[in-house]
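Colleague: A predicted structure for the sequence below; I have some questions about it.
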Amino acid sequence: MNLDLVSIIVDDYDDAVAFFTGVLGFDLVEDSPSTTNDGRPKRWVVVRPPGGRTGLLLAQADGDEQRAAVGRQFAGRVGLFLRVDDFDAAYGRMTAAGVEFVTAPRSEPYGRVAVFVDIAGNRWDLLGPPGQLSPAAGTGPAER
């Protein structure tokens, strides 16, 4: 048994695909035409980190209630966690690509961490192995 997909509500399929593949480096696993439960057209769009098992289903908001949930799926808390082998390299690449980090990198017992927001406004932890400490990185606690 494994967790296959987690859905993220986004404003636009193409913008979200561009962010997750072009900025974060995820693979586009599937982008197929589909229909809503009541027969309207939509797309089935799945992205996944290279080598990862769990993917993200990018679901374009449909209606006012879903549009209001874009970027608020976790009530302002960190709700997604991206673990990388080399924190400093990933942080540098993401910063250069324009990813918005809302906390400075810091060390925690479980690893290096900094909070960033995705294209929809959801908060993520970028996580690296414990003990990775860059002299240029901050280490103080930050508000999530």
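Modeller: Perfect, I can see it now.
Colleague: going forward, measure contacts between C-alpha atoms and count neighbours the same way
Modeller: Fine.
Colleague: Walking through this protein, point out its helices one by one.
Modeller: All helices of the chain, identified by DSSP state H, fall at 13-17, 64-69, 87-96.
Colleague: next up, a second structure to put side by side with the first:
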Amino acid sequence: MKQVIGAITLVVPDYDEALAFYAGTLGFGVIEDTRLNETKRWVLVAPKGSTETRLLLARADGDAQAAAVGNQTGGRVFLFLHTDDFDRDHGAMSAAGVTFLEAPRTEPYGKVAVFRDPFGNKWDLIEHAAR
């Protein structure tokens, strides 16, 4: 039996603003962008080379969802972007204006640095140590 998490919802203030960051700045691929009605779209993005888990960019609907934008995990790191070349991706992301909250550091599990998306969500950029 095999199961995978197909998508994780990321509540954002605006579809196009989120696409500008995730597809534009980070270079994620747009898997799907389908208009469902006048105000709702089904927008899936994923890092280049990713084959399983996607991010569903969901525009906040109402005050409770708007309040959760950027703080869906209460201030903890929310998502983990694994890379095969930390220095390459950290350099490219820094040059593109991504806000890193710390200098890169080496941990027993690999090289890591926390960055923030424009909405306040914290991410880890991680290159796992060779095992």
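Modeller: Received the coordinates, thanks. Just so you know, these numbers come straight off a predicted model, no measurement behind them.
Colleague: picking up where we left off before, who wins for proximity to residue 57 of structure 1 among the helices of structure 1?
Modeller: helix 13-17 (10.3 Å; Cα to Cα).
Colleague: In structure 2, what range does that closest one match?
Modeller: Using TM-score structural alignment, the residues of structure 2 aligned to helix 13-17 of structure 1 are 15-19.
Colleague: Enumerate the positions of that stretch that are buried.
Modeller: Within stretch 15-19 of structure 2, the residues that qualify as buried are 15, 18, 19, counting by 16 or more other Cα atoms under 10 Å.
Colleague: JSON lines please, covering the residues you listed and showing distance to residue 53 of structure 2.
Modeller: Listed next are the buried residues of stretch 15-19 of structure 2 as JSON lines, based on distance: Cα to Cα, whole Å:
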{"residue": "15", "distance to residue 53 of structure 2": "19"}
{"residue": "18", "distance to residue 53 of structure 2": "18"}
{"residue": "19", "distance to residue 53 of structure 2": "17"}
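Colleague: closest to residue 75 of structure 2 among these?
Modeller: Distances from residue 75 of structure 2 to the buried residues of stretch 15-19 of structure 2, taken by Cα to Cα, are shortest for residue 18, at 19.2 Å.
Colleague: The nearest residue to that closest one once chain neighbours are set aside: neighbour count?
Modeller: Counting by Cα to Cα, 6 or more residues apart in numbering, the nearest residue to residue 18 of structure 2 once its immediate chain neighbours are dropped is residue 12, at 6.6 Å. Counted by other Cα atoms under 10 Å, the residues lying close to residue 12 of structure 2 total 25.
Colleague: Any figure for the gap between residue 12 of structure 2 and residue 85 of structure 2?
Modeller: Look at residue 12 of structure 2 and residue 85 of structure 2: by Cα to Cα, to the nearest Å, they are 28 Å apart.
Colleague: Tell me which stretches of structure 1 form strands.
Modeller: For structure 1, the strands defined by DSSP state E occupy 5-10, 27-35, 41-48, 55-60, 78-83, 100-101, 106-108, 111-117, 123-128.
Colleague: would CSV of the ones you listed with distance to residue 69 of structure 1 be doable?
Modeller: Output for these, formatted as CSV (distance: least, Cα to Cα, whole Å):
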stretch, distance to residue 69 of structure 1
strand 5-10, 7
strand 27-35, 21
strand 41-48, 18
strand 55-60, 11
strand 78-83, 14
strand 100-101, 20
strand 106-108, 29
strand 111-117, 15
strand 123-128, 13
